[in-house]
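**Q** Output the structure for:
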Amino acid sequence: MEAAARFTQENNHHAAADKLEQAENLLAQSGFDGHAASVARRRADALINAGHLDEAASLLTEAFWQRADAGDVDGARAICHRLGEALRAEASEHPDTDAAGTGRALRLFAVMDCARNLLAHPFPEPKLPALLQGDPNGLEISLARLAVLASETATLVDRQTAWITEHAEHLTKLADAVRDTDELLAVRLRLTVADATGQWTDLVNAAYRRRHRRILCALILARHARHLVITEGSKEAAEHWKEAVEQACLDGHNADAGEWVHAQRLLHQRTVPMALSATDDLDLANALLARPGRSKLLDAGDLLTKGIGALHDKNLRVAVLALRQQVRLSAASGRWFDEHVARRRLAEVPREAREFDRAGDHAVTVGETAAVKHWLVERPPRRPSACCVAASPTASFAPCSPTRPSASPP
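**A** Model prediction:
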């Protein structure tokens, strides 16, 4: 690191990048992944200064998706801005010629910018980015990450399924293309298609036959359980969560297992009031969460705390962005209890903005029909909406249909 700093002061950016790469590798081999990621971003700056934009763009892309996967909107925006600045500087230095060696960087930036818009917009439009419809040309992983972000946002957060259904075949092919490189990414992409189309048979059979790693089989079963609860209010979801807990424990993912036990507890409370197993389930969940083990598949960090704090301060934009990402990551990992808490808070944001239809959609999705009835008293008189129907005295536990009408994005 000291040698890299010295080379940087001497404007020898090639040598600085080499030294930083050595430091990054040593940190990664020693288990300091966070420190290695920080050094990688410094190496990207050195490569940009040395004129190697394609290599720098690859490093910044990894850093960007680390932030995006964790729901860190501000961090993802900063990284995207850094690459955009570098490309604009290169274009200004070569205004009359195509910047050589930046073709891959430009394409990676285009993918990154699409993802940034999805993260930073409170109500992104549910459409498939044009880049996904062409030849990936070596960008399969980046495009698959973008597809997962777009489809999870649409299906799990906003429950908009039409465009995913329309492009289901293309999304499935993209999942096949990255299956050998990133199996978790491929499974997440297939899960969003199953959520949108309702075609779960192949995925569930593969999970029970252990055709994936144990934790991925557990994830499939947990997501199917969530789907059953959301769309049907089915008590059969408990069996899927139970199996998911067993497989996660066998694979050392105690934290995910504990969260899925909490999901079972919430389902029992909704379907079997005063269930005798509630206390035992709580003890089991707490014991699993306290045990050492592998980190969660999709960790939302402090997004819920950030969202609640912003909501308390009436900073609705920050609140809605943080809570939407909390909902997405909770739903994507089948953590029904976490999603329930986050979506109830998310419903308060449009309620504060007097957008009662949006608020009602979120509340009804997690079965909070009583809250919607209370909010209907606050809203000005108007024609009944889908939420009003769902909040009627005859409404079942299951929320609105996935094909429900929704408010157009502003």
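
**Q** use CA for all of it now, contacts and neighbours both
**A** Fine.

**Q** residue ranges for the helices of the stretch 101-250 of the chain, please.
**A** Counting by DSSP state H, counting those that start in this stretch, the stretch 101-250 of the chain has helices at residues 103-120, 140-152, 162-166, 168-178, 183-197, 201-208, 214-232, 237-250.

**Q** next up, for comparison:
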Amino acid sequence: MQLYGVRGQSQYGLDVVGTAPDGSRHGIQGKRYRTFTKLDLTKAVNKFISKRGNIPFPIARLVVAAGCLAERTEITHELYRLQDLHTDVQIELWHQRTISDKLRNRRDIVVELFSEAVADAFCLPAPLHVVAAPSPDRVTLADALLYGPAEITGAAQHLAGADNLSSTNPLSAVAELEQAAKLLAEGGFTAHATVVLDRRAVLLTQADEHDKAARLQDSAFWSALEDGRHDDAETHARNLKKNANTAVSKAFSDIAAAAINIVRHPLGALPPQLEQLRTDSTELSFAQLLILAAEDAAIDPSNTWRQDNLAALITQANLIEGSPSDGAVLACKLRLEVASLTGDWIGLLGKARKHQVPRDQAMLIYARNAMYHAERGESEQAEASWADAMTQACLNGQNGAAAEYVAARTFIRVRFRGPIAQNNDHQLVRSLRAQSPASTSAERFEEKAMRALLDDKPHVAVPLLRALHRAAYSAGAWVQLDRARRLLANVYGSAGESLLAVKLHVLGAQSKKAASVAKEDPNTYLDVREFLSSPAYWVAGTAYRVLAAEADLIPDNDVGFVTDSALSVLDDAAANKLQDGIYDSSAWRNAITALAALAKRLPDEHALRILEHSRPWVPREPGRHRRTDDDHVRLCAGIAFAHPVHRADAIDQLLGLLEANDSAVSRKTEHAMADLVQQHPEMVRERLARMTADGNPYAARLLLLITGQPTEEQLIAAAAAGERLRKPPTSTAHSLGIGTGAAGQALLARVLPSDERRELARHQLAHAAFPFEPGENRSEYYDAARILAHDLDDVDDLFDNAMLHAHNSTPSRGDLLNNLGNHPLGMFRMTGFTVDTRAHALWLAALLARTDEQKQEVRALGYLLIGSTENADWYIAHAFQALDLADADHDLAFLASQPHWALRSLAALIWTRSADAPANIGSLLTNDADPRVRCTFAEGASSSDNPAAPNLREILLTDPCHSVRQGARR
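**A** Just a heads-up that it's a prediction; the model follows:
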């Protein structure tokens, strides 16, 4: 919208012209009259119509605007006549009332032309329709998008001048480029300014100023690395190498090449010594290389590069302390690395507290000091230093950094005090981050890395994640550092770098993931003993969790060290000297888990010490559970089996846990004691009898294992169990029950007469066929029938019924109900329940097979069911084992090549019992990837008549797994 013409010019009946959003042209003819008549309207329109041919653009809409009222009927009639006469143009009449109505909703115009007071009285009480004038920088940016930054900022003429001078006077061209870069930077286009400055190096090279060109390329190289532009950094490194014509330029090139090797290598390629790269002309660049290497070495806690180069770090910091430019900043970073290694923070903290360094350096000193204490479990010192870092960050206007330090302080509080320690810190973090919208280099690294992982490019993601780790470590941002460790550990784990993955998980207190990585490779010992002495409980605790997961792989010479360290944790806890947490990474809980996993390998004196610690865990109030119950049972069972001198004490504690008569710990104890009871009946008989008399069903079932002729009390208990086994299932469409207890009742009822047991077994199969019984319950009924009928004669009807169940793949209604709401994205999910129970029924059928035809029928169906579910092969292996293994010799090669370890273990049994089994299959099983298969083979090879067995046994005696070596020694 603009005025059309100036005073004295012909305006062709228009005062104002403008362009509508649709591109059409509109015109306004203003009439400042006291009165406005029909004739005035006619003259105004005719003037425009007669002159519009002189206007070089079409006018689609004509508005006649009168400053007075124009509401008389003749004026309205004339307006309609003119509109009908000139249909090619839209004619409108605005007068005082219509203009006022339009202005009532445009308070901004009224305020501009009149005043706030007039607007208050005149305008409607509605939200302002204000289009605020943009700030100058936004106008510049918008224009730059249309015309280019160089044109808007005035840099274009300098760039053109540089082009004209580049061939004749390159040094003058450099000056023009510097002026252009200055204008671009002042206009906010720093990226464009950087590109312009990069051109200077080319011109300086043309002018034979190789050293100056190298310094420019070196500066651009480190700027690109810090910003995460690794490709740009490599370009600068190549340019440095291409133009390395002098000693100085070659020194810069060598430093850049070393830095690129560090940055690009997925595991960090750190040369042992870097001193040969240092020259007097490259002090600052060499300092940056040392800082990069030190920060990269910090990723792997076992890397000793920083310790090996401590003297170089100190020397370089001293050399550049007083250097201009970035010398003081780089010296501070070098001294931070030295302090992190030596623990000597007095000098740095003194400078920060006395305000002898700028705020940004003081902030770094406090933050790194806080992280140093946090990594050592020193909560109070860490919180205090992070509070100082927060203060410095806020005073320096770095609210994003302050948010990171608040988050880190919360993180350490939660580690020691639990989630309640968060208070309102998360709200403070959000507020600070809202005041710092600009992203940091660490956030950019993380974003690029996540994008690479999303695109399934781990080789691209790892260097970026290492850069994220370096940035977070350098800034003392502990939460970001923890995130970088977890991301790196996940990628390293999936790439087969198990040891580094486990170490990063240990530092990040990811105990479950660390143990999972250790279990994924059951033949590689991941040595994390160095972390057991960490003062941070979560590091030591996670290390114990890893060692528990790989207990079978710990070398014999290391067992004593691990168990002694774990016992020292228990000693500290007993003396109230242990600093520990409540999470999965608890040092105390995981030390017990490690001792339980190593129970059969404990030195005798260590077995005695742990039994002394565990004795107070036995007595308990009814219904009370302890977090140590599972490990306590495993620990005592292992000691009872492996340490005869301490067997009585261990069994005494197990019986104490059994005496609790609690469904959780007592059931676990019953399962763990079954073999012990049968091996040492006189040590347990009297106490089991007393518990049985007190109504303890767990003791009653164990007592039956060592009872020849059942007592009257046992017969009464068996009859009662039989009655419970006869009761029909209670699951319906409205109420689904999980768990039947049928197997436990069958153990009590197995002393009943044969006919009664046969009848009870029929009941179990009938119960399994109920429509609303889920697979979890069916499997228990099959187990109960197996316990009751496995040794009976005349069971053809039971066999036929079991085979019907083994053939039936249709899920019951109970299975379908169990799967309701099991969408992987749902908030409510039920997992871990058995649905397909055909293999369970097949095992029962195998135990009931009495004729060759029946056994062949079981074997044929078993081969069809292999791989039908995740756990089906385990039951199929037990079914085949219940048949005559001699008949399976011809299936040896097939079973030895199956994916599931249970079937390969069955092949190992078949091989060791056959004198004619091929040696190549034996060799294959000896080198099986699963130690359970090798252990089965080792136990059988000791007594095998196969001529190849002795040589294969010798191989197994050097196996990395203790259980395999132990089996081969028998």
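
**Q** Let me see the TM-score of these two.
**A** After superposition, the two chains reach a TM-score (TM-score structural alignment, normalised by the length of the first structure) of 0.84; 380 aligned residues with a CA RMSD of 2.7 Å.

**Q** thinking again about what came up before, just name the most buried of the helices of the stretch 101-250 of the first structure.
**A** Ranked by mean neighbour count, the helices of the stretch 101-250 of the first structure are led by helix 214-232 with a mean of 25 (mean count of other CA atoms under 10 Å).

**Q** That helix vs the second structure, average distance?
**A** Comparing helix 214-232 of the first structure with its match in the second structure after superposition yields a mean distance of 1.7 Å (mean CA distance after the TM-score superposition for the first structure).

**Q** So which bit of the second structure is that helix matched to?
**A** Helix 214-232 of the first structure corresponds to residues 359-377 in the second structure, going by TM-score structural alignment.

**Q** and if you look at stretch 312-319 of the first structure?
**A** Against the second structure, stretch 312-319 of the first structure falls on residues 454-461 (TM-score structural alignment).

**Q** Just the endpoints, please. Distance across the matching stretch?
**A** End-to-end span of stretch 454-461 of the second structure (CA to CA, to the nearest Å): 9 Å.

**Q** returning to that earlier point: pipe the helices of the stretch 101-250 of the first structure into TSV and attach distance to Asp283 of the first structure per row.
**A** Formatted as TSV, those follow (distance: least, CA to CA, whole Å):
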stretch	distance to Asp283 of the first structure
helix 103-120	36
helix 140-152	31
helix 162-166	39
helix 168-178	38
helix 183-197	30
helix 201-208	27
helix 214-232	20
helix 237-250	14
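
**Q** Tell me which of the ones you listed sits nearest to Glu62 of the first structure.
**A** Checking the helices of the stretch 101-250 of the first structure against Glu62 of the first structure by CA to CA gives helix 140-152 as the closest, at 9.0 Å.

**Q** any residues touching that closest one, and which ones?
**A** Contacts of helix 140-152 of the first structure with the rest of the structure, by CA atoms under 8 Å, 6 or more residues apart in numbering, involve 61, 65, 108, 111-112, 114-115, 118, 126-128, 131-132, 136, 164, 171, 174-175, 177-178, 182, 185-186, 188-189, 192-193, 328, 332.

**Q** Tell me how far the match of helix 214-232 of the first structure lies from the chain's centre.
**A** Averaging C-alpha positions (CA atoms, centre = their mean, to the nearest Å) puts stretch 359-377 of the second structure 25 Å from its chain's average.

**Q** And stretch 191-208 of the second structure, by the same measure?
**A** How far stretch 191-208 of the second structure lies from its chain's middle: 43 Å, per CA atoms, centre = their mean.

**Q** List the contacts of it.
**A** By CA under 8 Å, 6+ apart, stretch 191-208 of the second structure touches 166, 170-171, 173-174, 177-178, 180-182, 184-185, 210, 212-214, 216-217, 220, 243.

**Q** Next: stretch 127-139 of the first structure.
**A** Leu108, Val111, Cys114, Leu143, Ala147, Ala150, Trp163, Ile164, His167, His170.

**Q** Trace the third one over to the second structure, please.
**A** In the second structure, the residue paired with Cys114 of the first structure is Ala258, using TM-score structural alignment.

**Q** ok, its match - contacts?
**A** Leu289.

**Q** now do Ala68 of the first structure
**A** Ala76, Leu119.

**Q** if I line the two up, what does it land on in the second structure?
**A** Under the alignment (TM-score structural alignment), Ala68 of the first structure maps onto Leu225 of the second structure.

**Q** Helix or strand for that match, just tell me which one.
**A** Using DSSP states H and E, Leu225 of the second structure maps to helix 210-227.

**Q** Show me what secondary structure element comes after that helix.
**A** Next element after helix 210-227 of the second structure (DSSP H and E): helix 230-242.

**Q** Mind listing what's buried along that following helix?
**A** Residues His230, Asp232, Ala233, Glu234, His236, Ala237, Arg238, Asn239, Leu240, Lys241 are the ones in helix 230-242 of the second structure that count as buried (16 or more other CA atoms under 10 Å).

**Q** what do we get in the first structure for the fourth one?
**A** For Glu234 of the second structure, the aligned residue in the first structure is Arg77 (criterion: TM-score structural alignment).

**Q** list the contacts for that match?
**A** Arg116.

**Q** Swap in 10 Å and give it another go.
**A** Contacts were defined as CA atoms under 10 Å, 6 or more residues apart in numbering; by that measure Arg77 of the first structure touches Phe64, Arg67, Ala68, Met112, Asp113, Ala115, Arg116, Asn117, Leu119, Ala120.

**Q** Superpose on the second structure and give me the mean offset of the helix or strand hosting Gln325 of the first structure.
**A** Per DSSP H and E: Gln325 of the first structure is located in helix 316-332. Here the mean offset of helix 316-332 of the first structure against the second structure after fitting is 0.7 Å, by mean CA distance after the TM-score superposition for the first structure.

**Q** For the helix or strand following that helix, buried residues please.
**A** Later in the chain than helix 316-332 of the first structure, the nearest helix or strand by DSSP H and E is helix 336-352. Buried residues in helix 336-352 of the first structure, counting neighbours by 16+ other CA under 10 Å, are found at 336-351.

**Q** got it, and stretch 173-185 of the second structure?
**A** Ala173, Val174, Glu176, Leu177, Glu178, Gln179, Ala180, Ala181, Lys182, Leu183, Leu184, Ala185.
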